[in-house]
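**Q** This is the structure alone, sequence omitted:
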């Protein structure tokens, strides 16, 4: 078996770690075939697209690339709880985005929360951001109230244009980007401000054979 290729780096002024794992799944073609046969439905929690269930053995298959990342990059032990995971395809056109979908976001503010994006198609990757007004690159429970107060004041004064967060904007500075690659995963703390790096002219097909097919997952690690 070919072992996953794991690299890590720190990003931004806060020096938060992210991990990039190439060769994340031992049989990505079979995983894509499962996605092509899956039943997709509208995503929850403001996800701008559609989602479908994963094969039941997905996490057993990617354990060789995931466990060393949680231990060596993020300093967690063997305790990992899967909170949510699915095949995901971004399908919402920019002009139909809600205001919150036009902004970088965090997935959770609690300690120990980890996010994972596993790319199963070429195309757009994942970008990370700094909020210009506060300087925050991560939003934890201690920062959440101040961040939301500053952001909401900005949004009341000048709502963002109808576009995915791709590069620098008036409110946010892009501090890093991970390009998509077939069978590549990016793993990061859920408190990092981030977004799918979806270009304004991206073709947002709903067909898993041609769309921006990923696995998205959220973990609680200890």
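**A** Right, received. Where do you want to start? Since the model is a prediction, treat every value here as computed from it, not as a measurement.
**Q** CA atoms for contacts and neighbours, from now on please.
**A** Will do.
**Q** Show me the strands in this protein, by range?
**A** Along the chain, counting by DSSP state E, strands occupy 5-11, 16-22, 41-42, 49-52, 80-90, 113-119, 126-131, 172-178, 184-189, 194-196, 213-221.
**Q** quick check: angle from the second one to strand 172-178?
**A** What separates the directions of strand 16-22 and strand 172-178 is an angle of 30 degrees, with axes from the mean of the first three to the mean of the last three CA atoms, to 10 degrees.
**Q** Please name every helix or strand in contact with strand 16-22.
**A** strand 5-11, strand 184-189 (3 or more CA pairs under 8 Å, 6 or more residues apart in numbering; DSSP states H and E).
**Q** And here is the other one:
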């Protein structure tokens, strides 16, 4: 078995780096088997699906790969603390999505916050997409930009109406897709929490609740130290 391989995408005009690691975990089949017996429940308010706890040894197995990518791609040479992490399966039908779930989002406005999506479905290519807000030109958000961004977006939604009840997977009147990472079994994508992004979910596909059939990922959120 070959070891992990790292590639880097520089997204958009802001050249925000995104790390793509194939062969991320040493034993992804163990992670699928563990998920098959995990207790999944409704996720947080914004996640369109189910979540479950990870095996206790997950981060000890992938920490060296994370540390190397964080240092090389993001300059975070002192490591990162895990804030939260879980299995995740997208299960919400498009017609039941909230308005927030139909739009790109950022994970945090706080500097140093990072996100990792680890794809664990051999037969699902729904990855992660990155966006530019057309009206402001913003591809990333921070505290200084957030007021102007949300004011502009709320004005657009008031004037134009809510987006169609569907997963966002391409350009819209408000957003331009500026990058995409396709899912691949045992691939992970790492990015700063400030970049506008969303799951590139196919709207016509079945959204199974079975971890061995659905879009199984591990979503992790870290704070670079």
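**A** Great, that's in hand. Because the structure is predicted, anything quoted here is derived from the model rather than measured.
**Q** Can you lay out the strands of structure 1 as CSV showing distance to residue 154 of structure 1 and mean neighbour count?
**A** Output for those, formatted as CSV (distance: least, CA to CA, whole Å; neighbours: other CA atoms under 10 Å):
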stretch, distance to residue 154 of structure 1, mean neighbour count
strand 5-11, 25, 14
strand 16-22, 26, 20
strand 41-42, 30, 13
strand 49-52, 26, 21
strand 80-90, 26, 19
strand 113-119, 27, 23
strand 126-131, 11, 24
strand 172-178, 11, 19
strand 184-189, 25, 24
strand 194-196, 18, 22
strand 213-221, 29, 21
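**Q** and of those strands, who's closest to residue 206 of structure 1?
**A** strand 80-90 (6.6 Å; CA to CA).
**Q** Which other helices and strands does that closest one contact?
**A** Going by 3+ CA pairs under 8 Å, 6+ apart, strand 80-90 of structure 1 lies up against strand 49-52, strand 213-221.
**Q** roughly how far apart are the residue positioned nearest the centre of structure 1 and residue 158 of structure 1?
**A** Closest to where the C-alpha atoms of structure 1 average out (CA atoms, centre = their mean) is residue 117, at 5.0 Å. Noted for residue 117 of structure 1: a distance of 31 Å to residue 158 of structure 1, by CA to CA, to the nearest Å.
**Q** got it, and residue 119 of structure 1?
**A** 34 Å.
**Q** Need the outlier residue of structure 2, farthest from its centre.
**A** residue 159 (29.0 Å).
**Q** Return the residues in contact with the residue nearest to the centre of structure 1.
**A** Applying CA atoms under 8 Å, 6 or more residues apart in numbering to residue 117 of structure 1 gives the contacts 185, 186, 187, 214, 215, 216, 217.
**Q** go on, residue 214 of structure 2?
**A** If you count contacts by CA under 8 Å, 6+ apart, then residue 214 of structure 2 has 89, 90, 91, 121, 124, 206, 207, 208 around it.
**Q** residues touching the closest residue in space to residue 8 of structure 1 that isn't next to it in sequence, list them.
**A** The shortest distance from residue 8 of structure 1 to any non-neighbouring residue, by CA to CA, 6 or more residues apart in numbering, is to residue 19 (4.3 Å). Each residue near residue 19 of structure 1 by CA under 8 Å, 6+ apart is listed here: 6, 7, 8, 9, 69, 73, 186, 187, 188.
**Q** Excluding chain neighbours, what is closest to the fifth one?
**A** When the adjacent residues along the chain are set aside, residue 69 of structure 1 lies closest to residue 19, with 6.9 Å between them (CA to CA, 6+ apart).
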